Structures are given as C-alpha cells and as structure tokens.
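Engineer: got a predicted model here, sequence first, then my questions.
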Amino acid sequence: MGGGPQSVRQLSGRSLALIILAALVVGYLLGSIPFGLLLTRAAGLGDVRSIGSGNIGATNVLRTGHKGLAAATLLLDMFKGTVAVLLANHFFGMEAAMAAGFGAFIGHIFPVWLGFKGGKGVATYLGVLLGFGLNPALVFAVVWIAMALMFRFSSLAALSAAIIVPVSLFYMGMPMVALMFGVMSVIVFWKHRANIQRLAAGTESKIGSKG
C-alpha cells in the first residue's frame, strides 16, 4: 500500500498530529454510521437491537430472516472501513490511513449516535483490513469461512480470524499495521466476551438462527 501525494513524514510535528487527528475523527464518523439499524428500520422491521444479541451487525440482522438486508449490512459495514483507509492513504499516506482505519473500527463499536453502543466490529475490521491489501483480507476470509463451515458459529469464526490476521500481517512485512490489528483483535475479543461464555456453555446461537 503506497503513500499519498505528500507523506505525513515530510510535515512538521504539529501538522502531522493534526492530520492524524483529522483522519481519526473522519474515520470514526464514517465507522459510526449504523447501517444495520438504518436498513432494518427502513425495511419496516423495527429496531434490530430488540432481537437476538441486540447487536446492530450483519449476524444479528440475519436473525430477522432477511438475508438480503444482512448481506447489505455486511458490505456497508465493511466498506465504510475500506473507504476510510483508502481516502486517508490517497491524500496523506500510511500513517493517516492507519488512524482513519482504527477510527472507523472504533466508530462502529462505539457510535456517538447510539450512546456509544454499537456493533462488535468484525465486518469493519475486515473492511479496514481490505484497505491495506487484498491478501490480508483473503487470510481473514479463508479462516472465517473455514471455521464457519465447520462449526456454524459466527463468533468462533471471527475470533479465529482475529487471531491469525495480526500474525499474517507481520509475516507480510507490515509490522506497524500488524500491531494495530493486534490491538483491534483484543477489542474484538473483549466485545465477544459474552459469546465466548456461551460457546463454553454450549448455548451460542448458530449462523442463520432467528432471534
């Protein structure tokens, strides 16, 4: 992933800090758009937070029985992360791209519009990852699909992918991005703590089960 027309490394310390902050804020605002909630309300299905896990993400939207809405939620939640990374990288380079991507991820999980109670971040995590390259995103996708097919637990698939991704990024020669995704993976695990408890107890809902 290349730098933008003017790398932030060429700027003064103050300008660098302002650009990083601006990228973080813009990324956060993009990430905080609650597509799952907006789409289900527009479809006349009410508040998706009232069913299943109470989450606004694609897995919970799928529990409404509307696969098309779930797919749309997944894609939109992904691409808001991708757009944040690509725009920041295009204009200001890798450092800004990392800030924007992290901001988008945090925005999805803690959206100001919903009292800082958002999704679990998996789709946006993948979208941010895609912004840094197709190969890292393919690693996530392969691990997620394999685990989902074997066990049919979305949470287990996501957690497995979140373990592999930072390691893969490190071996792909992106140590700073790997570090950022390591932090993001820790947050993903923290957001899935209830799922982990249900997995251990054998009560976790499988993919496709309705709320």
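Structural biologist: Structure received.

Engineer: could you use CA atoms for every contact and neighbour count after this?
Structural biologist: Noted.

Engineer: now the most centrally placed residue in the chain: how far from residue 201?
Structural biologist: In the chain, the residue lying closest to the centroid (Cα atoms, centre = their mean) is residue 124, at 2.0 Å. With distances taken as Cα to Cα, to the nearest Å, residue 124 is found 28 Å from residue 201.

Engineer: what of residue 28?
Structural biologist: Distance from residue 28 to residue 201, by Cα to Cα: 35 Å.

Engineer: neighbour count winner among those two?
Structural biologist: More crowded of residue 28 and residue 201, by other Cα atoms under 10 Å: residue 28, with 28 against 9.

Engineer: which residues touch the more buried one?
Structural biologist: 100, 102, 103, 104, 105, 106, 107, 108 (Cα atoms under 8 Å, 6 or more residues apart in numbering).

Engineer: what's the closest of these to residue 141?
Structural biologist: residue 105 (17.5 Å; Cα to Cα).

Engineer: what packs against the host helix or strand of the closest one?
Structural biologist: For residue 105, the host element (DSSP states H and E) is helix 94-109. Applying 3 or more Cα pairs under 8 Å, 6 or more residues apart in numbering; DSSP states H and E, one finds that helix 94-109 contacts helix 13-31, helix 67-92, helix 122-131, helix 175-191.

Engineer: structure B:
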Amino acid sequence: MIILTTLLFISAAYLIGGLNGAILLCRVKGWPDPRGRGSKNPGATNILRLHHAQAASTVLIFDLLKGTIPVYLAYFIGYSPFAIGLIGIAACLGHIFPPYFQFKGGKAVATGLGTLLPLGMDMTGLLLLTWLFTIAVSGYASLAAIVTAILAPVFVEFIKPEFTTPVIMLSVLIILRHISNIRRLLTGKEKKIVNWKQ
C-alpha cells in the first residue's frame, strides 16, 4: 500500500511539474512560444530576456511552487527522505519533459530550488546567496545554476544529511541539463544576463 501511494505521489508530482510556467504565460498573453526564441529555454531567465521582470517573476514563482508543493506535502505526510527525493526529482522531470508540451521543457532550475525549500530557511538562504553571488560576480545565470547545483549537496550534508543522496541525484540532473551551457561557457559563447561593463 505504501509503495502504491508513493508511486501515485511520484506520478502526481511529475504531472504538476509538467505545467510549465513560461509556456503557459506566453499562451495566455498571446506571446510566441519561448522555446523558439532567445535561449529557447522555457524558464524565467529567458522570459526576462524576451519580455520583462514582472513576467519573469511570475514564471519563477510558479515554477518554484510546483516543486515545493509536492515535496512539502510528502514531507508533511511523513514519507522517507528517499521517497521525498524521488517525488522532487519527478517534479523536475515533469518540467524537463512536460507531457502537455511535446516533452520539450526547461532545465528545472527554479523547480529544483522549489523542491529544496521545505528543507528549511537555512538551506533556502544558502542556495539563494550562492545563486545571487555567482550572478553578481559572473553575470551568467547558467553558471549560477551550475554552481548552486554543485554546492547544494554540500549544504544539505551539514543541515539535513538524510537528504544528501536525493539532492545529489537532483544536482546531477540539473547539471546534465546544462551541458550545452557548460560548452558555451568554456568557449566564451554563453550570453550574460547581467553585464556590469555596459
């Protein structure tokens, strides 16, 4: 029975994760599909490039919540750390491979962060500070996501070590989604979201 309910929860998290905020907002506003413009990534950063900060904030909050809600409910119900981790990963996989949008989604940065918010304000603060610091120093949103993903397992090991394994799995998933960004960073072709020299 526990296995069945866990599988149902994982499936629900995947379906919730598939509700891509950027694509939905663009459809509501009558804007072009973000998967065909800018970085072609349907996420908050690309929406910021293509439109404005208010639209990007809406997408960011939406994508955060669809990671936070399933994980928080699983945490509240009392699922094991590993099961909670699988539920969080399922939400991220839904964002990456959305069943409603031809399985072509984003990189799950905001959704991944959302899955970690229920671990506490200290974890949330460390992740946000890491992301903001990397953005401030480098100007690259992709590098900020990669650095934050790398450090997330380190942070959780000191805060709630029982979640280290699923967080490592989540971090690997996010880093793999950034392989093309890593190549562009190494060749100097990656675009900055903030350019302090301008």
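Structural biologist: Looks like it came in fine. Just so it is clear, the model here is predicted, and its values are computed rather than measured.

Engineer: returning to that earlier point: for residue 44 of structure 1, which of the helices and strands packed on helix 94-109 of structure 1 is the nearest?
Structural biologist: Of all those, helix 67-92 sits nearest to residue 44 of structure 1, with 11.6 Å by Cα to Cα.

Engineer: for the counterpart of residue 110 of structure 1 in structure 2, which non-adjacent residue is spatially closest?
Structural biologist: Residue pairing (TM-score structural alignment): residue 110 of structure 1 is matched to residue 97 of structure 2. Take residue 97 of structure 2 and drop its neighbours on the chain: the residue closest to it by Cα to Cα, 6 or more residues apart in numbering is residue 103, 4.1 Å away.

Engineer: same check, this time on residue 147 of structure 1
Structural biologist: Using Cα to Cα, 6+ apart, the nearest residue to residue 147 of structure 1 is residue 157, at 4.9 Å.

Engineer: ditto for residue 112 of structure 1
Structural biologist: Nearest one to residue 112 of structure 1, counting by Cα to Cα, 6+ apart, is residue 32 at 7.1 Å.

Engineer: coming back round to it: so the residue nearest to residue 147 of structure 1: helix, strand or coil?
Structural biologist: helix (DSSP: H, G, I helix; E, B strand; the rest coil).

Engineer: list the contacts for it?
Structural biologist: 143, 144, 145, 146, 147, 148.

Engineer: mind running it again at 6 Å?
Structural biologist: 144, 147, 148 (Cα atoms under 6 Å, 6 or more residues apart in numbering).

Engineer: and residue 169 of structure 1, which of the helices and strands packed on helix 94-109 of structure 1 is closest to it?
Structural biologist: The nearest among those, by Cα to Cα, is helix 175-191 at 5.0 Å.

Engineer: how about residue 72 of structure 2: what's its closest non-neighbour residue?
Structural biologist: Going by Cα to Cα, 6+ apart, residue 72 of structure 2 has residue 118 as its nearest residue, at 5.6 Å.

Engineer: alignment lookup: residue 59 of structure 1 to structure 2.
Structural biologist: The alignment partner of residue 59 of structure 1 in structure 2, by TM-score structural alignment, is residue 45.

Engineer: name the nearest residue to its match, ignoring sequence neighbours.
Structural biologist: Per Cα to Cα, 6+ apart, closest to residue 45 of structure 2 is residue 56, 6.7 Å.

Engineer: hmm, back to that, closest to residue 49 of structure 1 out of the contacts of residue 157 of structure 1?
Structural biologist: For the contacts of residue 157 of structure 1, the nearest to residue 49 of structure 1 is residue 148 (23.3 Å; Cα to Cα).

Engineer: tell me the SS of the closest one?
Structural biologist: Quick answer, by three-state DSSP: residue 148 of structure 1 is helix.

Engineer: from residue 64 of structure 1, how far off is it?
Structural biologist: Taken as Cα to Cα, the span from residue 148 of structure 1 to residue 64 of structure 1 is 19 Å.

Engineer: quick one: buried residues of stretch 171-184 of structure 1?
Structural biologist: Buried residues in stretch 171-184 of structure 1, counted by 16 or more other Cα atoms under 10 Å: 177, 178, 181, 182, 184.

Engineer: got it, and stretch 67-87 of structure 1?
Structural biologist: Using 16+ other Cα under 10 Å as the test for burial, stretch 67-87 of structure 1 gives 69-87.
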